[in-house]
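> following is a predicted model, sequence given first.
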Amino acid sequence: MIFWFWIGCFSLIFTCVRSEERNFRVIIDQVNITNVDRDVYENVECKVHQINNRTYIDSSHMFKHKVEDLRVHAAMDFWKLNSKQKMKLYDVELDGCYILENANKNRLFNMYVKSLKKHSTVKFKCPFQANVNYEVKNMTMNEEDFPSFVPLGKFRSLIEYIINQKMRARFIASGKIIPYSTDPLKVLT
């Protein structure tokens, strides 16, 4: 009987934590693309727009040749509100093809891949084909996928695509974590 009481308590706590409203919003201010290798890419672009206090990203990648060997270097730095001290949240290099198929083993990458797949016009999988527009429309990060508490502050994310052991494109995104009810254009500037 006591066993079932504790099972019921844990179930209730888990349900409450899972359904807790998020009191923050993830805003991406800009994405810059540099170091694009035009021998690999026919086209690569990324645009950020804000609608109804939410960030949306549109991007497209078109390769000139089939891409079978894709590695990704990803790093994220974070500065808490009113702090100049940088925290490195992660700095990893991953097999890009593996992460597209097996992202569920890492919560953070799972969130990203889940959103990528939801908003893509073509299935992202290896090998990437030449002259196919790998496009993402209106991709956004769902705060419900994050833990219930995330500190307010600014972040900078770096993603580098390494193809055939050479860096071929670099994406740098900057943004902020703001209170849910705040105008993103007036906070943390």
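The structure has been received and is ready for your questions. Numbering: from 1, shown residues only.
> every contact and neighbour count from this point should use C-alpha atoms.
Noted.
> which SSE is Leu89 in?
For Leu89, the host element (DSSP states H and E) is strand 86-95.
> likewise Leu12?
Going by DSSP H and E, Leu12 is part of helix 2-19.
> ok, then the element right after that helix?
strand 24-34.
> in the helix or strand following that next one, what counts as buried?
Sequence-wise, the next helix or strand downstream of strand 24-34 (DSSP H and E) is strand 41-51. Neighbour counts over strand 41-51 (16 or more other CA atoms under 10 Å) mark Tyr41, Glu42, Asn43, Val44, Cys46, Val48 as buried.
> and the comparison structure, right after this:
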Amino acid sequence: MFARFSFLVLLLPLQIGLAKNNYDIIIKSMSCKVVTWKYVNDVDCKLWRKRNAVVSAKFSLNQTIENFNMHVSFDLLKKDNTRMNIADLKMDGCKYLSMDSLYQNNIVGKMFKRLKSVSNLPSSCPILKGKQYEIRNYTFNADEFPPGAPQSKWQMRAKLLKRSELVADISFEGAVVYNT
């Protein structure tokens, strides 16, 4: 009887999501590059802390954007530095800003919900010309990621598109490192 109870006490927190992940998200590098300056007035991205990573960004536009698309890819980097694509998402940027139910329950939606709490990003399109948008001290929280994520090196790249024209390219290179 005691063995069954002990098993439940250890397993139950994992099942209901109370267990904390035993790893950190490390961001080794971050870059924000504007490709088409006719839409963007200025952009600045900073990586403040690498382990338990904290990032900030700010930008303003030259013209009001009524709609845009996002193309996000997530690759694992193998030991021989070849890439293995894990996710390749194409999203309507305006729906993503409004937290349409399509994105609410996946990992991208969960990250964006907290991103909205530390930023002044609009809740829908249009994105206004001349307004300074900021993301202040966004922290990558390992507990928002799946338990048991493999120790790995990875790269995430987000392309922001106006129609099919590349406007900005944002990339992160990082790692999942277990606390031992």
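Received, thanks. Everything numeric in this text was worked out from a predicted model, so none of it was measured.
> one step back: what residues does the strand holding Leu89 of the first structure touch?
By CA atoms under 8 Å, 6 or more residues apart in numbering, the residues outside strand 86-95 of the first structure that reach it are Leu70, Arg71, Val72, His73, Ala74, Ala75, Met76, Asp77, Phe78, Trp79.
> what is the nearest of these to Ser19 of the first structure?
Phe78 (26.1 Å; CA to CA).
> once you drop chain neighbours, what's closest to Ser157 of the first structure?
Excluding its sequence neighbours, the residue lying closest to Ser157 of the first structure (CA to CA, 6 or more residues apart in numbering) is Met76, at 4.4 Å.
> just to revisit the earlier point, and the helix holding Leu12 of the first structure, how far out from the chain middle?
Centroid separation for helix 2-19 of the first structure versus its chain: 31 Å, with CA atoms, centre = their mean, to the nearest Å.
> for stretch 37-50 of the first structure, same thing?
Distance, centroid of stretch 37-50 of the first structure to centroid of chain: 17 Å (CA atoms, centre = their mean).
> so Ile33 of the first structure versus Lys47 of the first structure, what's the distance?
Computed as CA to CA, to the nearest Å, the Ile33 of the first structure to Lys47 of the first structure distance reads 10 Å.
> and Asp95 of the first structure, by the same measure?
Asp95 of the first structure is 25 Å from Lys47 of the first structure, by CA to CA.
> and the residue nearest to Ser157 of the first structure, how many neighbours?
18 (other CA atoms under 10 Å).
> repeat for the one 10 residues further on
Summarising burial for Lys86 of the first structure: neighbours were counted as other CA under 10 Å, giving 12.
> which one is the counterpart of it in the second structure nearest to, not counting chain neighbours?
Aligning on TM-score structural alignment places Lys86 of the first structure opposite Arg83 in the second structure. The spatial neighbour of Arg83 of the second structure that comes closest, neighbours along the chain excluded (CA to CA, 6+ apart), is Leu77 at 4.8 Å.
> the one you found against Trp154, yeah?
Yes - with contact defined as CA atoms under 8 Å, Leu77 of the second structure reaches Trp154; the gap is 5.3 Å.
> quick one: the strand holding Leu89 of the first structure to chain centroid distance?
13 Å.
> give me the mean deviation of that strand from the second structure.
Its aligned residues in the second structure lie a mean 1.4 Å from strand 86-95 of the first structure after superposition (mean CA distance after the TM-score superposition for the first structure).
> what's the helix or strand that that strand is followed by in contact with?
Next in sequence after strand 86-95 of the first structure, counting helices and strands by DSSP H and E, comes helix 96-102. Helix 96-102 of the first structure is contacted from outside by Asp69, Leu70, Arg71, Val72, Phe109, Val113, Phe124, Lys125, Cys126, Pro127, using CA under 8 Å, 6+ apart.
> and those, which is closest to Asn23 of the first structure?
Using CA to CA, these come closest to Asn23 of the first structure at Phe109, 22.0 Å.
> from what I see, that closest one and Ala103 are in contact.
Yes - using CA under 8 Å, Phe109 of the first structure makes contact with Ala103 at a distance of 5.6 Å.
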